[in-house]
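Novice: Provided below are the primary sequence and the corresponding predicted coordinates.
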Amino acid sequence: MTERADRTIHALRSGHDYLTAVVHGLATADLRRPSGASDWDVSQVLSHLGSGAEIGLATLEGALGGTGAPDGEFNKSVWARWNAMSPVERAEAFVTADEALVSGYEALDPQARKDLRIDLGFLPVPVDVATVGGLRLGEFTHHTWDVEVAFDHAAALAPVAVELLLDQAGMLIGFLGKADVLGGRSVRLAVRTHQPERSFGLVVHDAVQLADEEPLQPDAVLRAPAEWWLRLTTGRHAPVYTPAEVALDGDSLTLDELRSIFPGF
């Protein structure tokens, strides 16, 4: 598990350095452009990432110091302060706050990366550094895309994060997927990705679940870049953002129906 924590922290550093360079190249007008996140401009995405970094660092420090996660009032005060910032202030503060969080993870020694347990406040039990870092990596990587796609509709998720995010996709699929949109229909989908190559199953019945292996007789077969599969599950799947090589074969499910299962958040 230490290896996974190490890889995750490395990906968080890579993502921070990349997005920081992007932010430093943005003009004030760029920060007000609509982002890939519904109802948010670019500065609001950076505000979300920056306030999340601030809360994440407080949570990490609480685990290290034995004081536990900050309470809801702390979180509300952080969000209120970030919401009151101007677009330029949000961009500048994001760089500082996210650097502090990534540096906090990097400062953890091998023992802490293996044994430390962190109470996130919304999970039933404290979890390890790899899990907490992985959740942040998923949030950070998709919101980086939200920023990039404001300027390039062909933007893709950072390759350094994709394999790690594929490995943890099953953790949230039940929350992200909405089985009821199919009106009670059950669908067994074979998913085949490339970059990296993976094959697994998606089952839509009473709930949405991933299976380690493809169904023997799938109702449909999805072939797609792995990064688009990840964007699909988080609602970043509009036709304008869908690469030409995405293909769904079979008569039981259309691509628009598959999109509807994952409305995003």
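Specialist: In hand now; what should we look at?
Novice: CA atoms for contacts and neighbours, from now on please.
Specialist: Noted.
Novice: Now do the helices in the stretch 1-150 of the chain.
Specialist: Counting by DSSP state H, counting those that start in this stretch, the stretch 1-150 of the chain forms helices over residues 2-24, 28-31, 42-65, 72-83, 87-106, 110-115, 129-148, given from the N-terminal end onward.
Novice: which residues sit against stretch 102-109?
Specialist: Counting by Cα atoms under 8 Å, 6 or more residues apart in numbering, the neighbours of stretch 102-109 from elsewhere in the structure are I9, L12, R13, H16, L57, L60.
Novice: Now rank those residues by neighbours and give me the top one.
Specialist: Going through the contacts of stretch 102-109 with other Cα atoms under 10 Å as the criterion, the one with the most neighbours is L12, at 28 neighbours.
Novice: Okay, one more to line up with it:
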Amino acid sequence: MTTRADQAIAALRKGHDELTALVRGLTPEQLRGPSAAAEWDVSQVVSHLGSGAEINLEVVRRSLAGDPPPDFEFNKGVWARWDGMTPEERQASFPVANQRLVEAYEAFTPEQRGSHRIDVGWMPEPVDVATSAVLRLTEFGYHQWDVRVAFDPAAALDPAAAALMNDRIEGMFNWIAKPDRLDGRTGTLLVTLTDLDERFALRVDADKVSLVPSDADADADADAELSLPLEAWLRLAAGRLGAPYTPSSVKATGVFSLDDLRALFPGY
């Protein structure tokens, strides 16, 4: 039986192979060109993923040794080293660093994938291999898109990765949603994921956004509706559904326009 850990690790491998092939073929000008991450060029996104791979690998290694995760000083040292690289050095170093991390996840036995726990340092308690892999996949999936879309405006999140990344969104509302940017407007938003034929409702209050029970009566009273594929919803929630990258199938009606929702989820 394929487990959630198996699925996440397979998605990490697929993303690594695809992004490595793209990054290795970039010209010096493309490396220095803009990515979809507003403040980073393409090489800086690659740097962020490379340094993240090193830090995550150290977390995994220490968990296997029974040691606590690396401290913030370790992280700072890794970031400083990658920040000091030239774009070409980042281009050469990323495939190696990320390959090592993916191989570390692939090396977990079936038993470990079910029982091993990893202290990532910032969660309330150690997590299982599946959750650790999905945390990395969420970071990797969004930033892989930041690079890919620089060369393909129609780029989308990988479907298998998106299905796993969706597990993380509700827990991120507290810090990714900015309801104060809606000038006090509140309401219930009914979201339909058109490729999954699923619905859920969000309550947008002045100070928070939260999931609320969705049923026929509540859906009929919704103040706004949004219909879009899962991967577009995930990109919207992470501030990556700008007008140039929005599929024509995305529709918003009611008190919240699509621009309102982009303001609600400005990205990170």
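Specialist: The structure has been received and is ready for your questions. Remember, it's a predicted structure, so these values are computed and weren't measured experimentally.
Novice: Could you export the contacts of stretch 102-109 of the first structure as TSV, including distance to L49 of the first structure?
Specialist: As requested, the contacts of stretch 102-109 of the first structure are exported to TSV (distance: Cα to Cα, whole Å):
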residue	distance to L49 of the first structure
I9	16
L12	12
R13	14
H16	11
L57	12
L60	16
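Novice: Nearest to L230 of the first structure among those?
Specialist: L12 (17.1 Å; Cα to Cα).
Novice: Now do the contacts for A211 of the first structure.
Specialist: Residues touching A211 of the first structure, when contacts are defined by Cα under 8 Å, 6+ apart, comprise F200, G201, L202, V203.
Novice: Counting neighbours, which of these end up buried?
Specialist: Of the members of those, the ones counted as buried by neighbours, 16 or more other Cα atoms under 10 Å, are G201, L202, V203.
Novice: Let me have those residues in a markdown table, extended by distance to Y241 of the first structure and secondary structure.
Specialist: A markdown table is the format used below for those (distance: Cα to Cα, whole Å; DSSP: H, G, I helix; E, B strand; the rest coil):
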| residue | distance to Y241 of the first structure | secondary structure |
| --- | --- | --- |
| G201 | 23 | strand |
| L202 | 22 | strand |
| V203 | 24 | strand |
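Novice: In TSV: these, plus distance to D219 of the first structure.
Specialist: As requested, these are arranged in TSV below (distance: Cα to Cα, whole Å):
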residue	distance to D219 of the first structure
G201	11
L202	10
V203	10
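Novice: if I look at whichever residue in the second structure pairs up with T234 of the first structure, how far off is A37 of the second structure?
Specialist: Under the alignment defined by TM-score structural alignment, T234 of the first structure is paired with A238 of the second structure. Counting by Cα to Cα, to the nearest Å, the gap from A238 of the second structure to A37 of the second structure is 11 Å.
Novice: coming back round to it: how about the helices of the stretch 1-150 of the first structure, which one is nearest R185 of the first structure?
Specialist: Counting by Cα to Cα, R185 of the first structure lies closest to helix 129-148 out of these; the figure is 29.6 Å.
Novice: elements contacting that closest one?
Specialist: Packed against helix 129-148 of the first structure, as judged by 3 or more Cα pairs under 8 Å, 6 or more residues apart in numbering; DSSP states H and E, are the following elements: helix 2-24, helix 42-65, helix 110-115, strand 117-118, helix 159-167.
Novice: so which of the ones you listed is the most packed in?
Specialist: Looking across these with neighbours counted as mean count of other Cα atoms under 10 Å, the highest average goes to helix 42-65: a mean of 22.
Novice: how close does it sit to the second structure?
Specialist: On superposition with the second structure, the average gap between helix 42-65 of the first structure and its aligned counterparts reaches 0.4 Å (mean Cα distance after the TM-score superposition for the first structure).
Novice: ok now that helix, how far from the chain's centre?
Specialist: Helix 42-65 of the first structure has its C-alpha centroid displaced from the chain centroid by 14 Å (Cα atoms, centre = their mean, to the nearest Å).
Novice: got the contact list for that helix?
Specialist: Taking Cα under 8 Å, 6+ apart as the criterion, the residues outside helix 42-65 of the first structure that touch it are 30-35, 37, 68-70, 75, 78-79, 82-83, 87-88, 90-91, 93-95, 97-98, 100-101, 104, 116-120, 140, 143, 146-147, 150.
Novice: list the contacts for the match of T234 of the first structure?
Specialist: I176, F265, P266, G267, Y268.
Novice: One more pass at 10 Å, please.
Specialist: Contacts were defined as Cα atoms under 10 Å, 6 or more residues apart in numbering; by that measure A238 of the second structure touches Y142, I169, M172, F173, I176, A177, A232, R262, F265, P266, G267, Y268.
Novice: now it: how far from R136 of the second structure?
Specialist: For A238 of the second structure, the distance to R136 of the second structure equals 15 Å [Cα to Cα].
Novice: One more: V147 of the second structure?
Specialist: In this structure, V147 of the second structure and R136 of the second structure are separated by 17 Å, where distance is defined by Cα to Cα.
Novice: So the two - more neighbours on which side?
Specialist: Regarding V147 of the second structure and R136, a neighbour count based on other Cα under 10 Å identifies V147 as having more, with 26 against 19.
Novice: wait, that one sits on L19?
Specialist: Yes: in this structure V147 of the second structure lies within contact range of L19 using Cα atoms under 10 Å: 8.4 Å.
Novice: Can you report how many residues neighbour the residue lying closest to G15 of the first structure once chain neighbours are set aside?
Specialist: Taking Cα to Cα, 6 or more residues apart in numbering, and ignoring the residues beside it in sequence, G15 of the first structure has T141 as its nearest neighbour in space, at 7.1 Å. Here the count is done by other Cα under 10 Å, and T141 of the first structure has 24 residues near it.
Novice: Now do the same contact list for T141 of the first structure.
Specialist: Counting by Cα under 10 Å, 6+ apart, the residues that T141 of the first structure touches are 11-12, 15-16, 19, 156-162, 165, 231.
Novice: what's the answer for K208 of the second structure, then?
Specialist: Contacts of K208 of the second structure were listed using Cα under 10 Å, 6+ apart, and they are F173, N174, W175, A177, K178, P179, D180, T186.
Novice: so which of the helices and strands packed on helix 129-148 of the first structure gets nearest Q217 of the first structure?
Specialist: Taking Cα to Cα as the criterion, Q217 of the first structure comes closest to helix 159-167 out of these, the separation being 23.2 Å.
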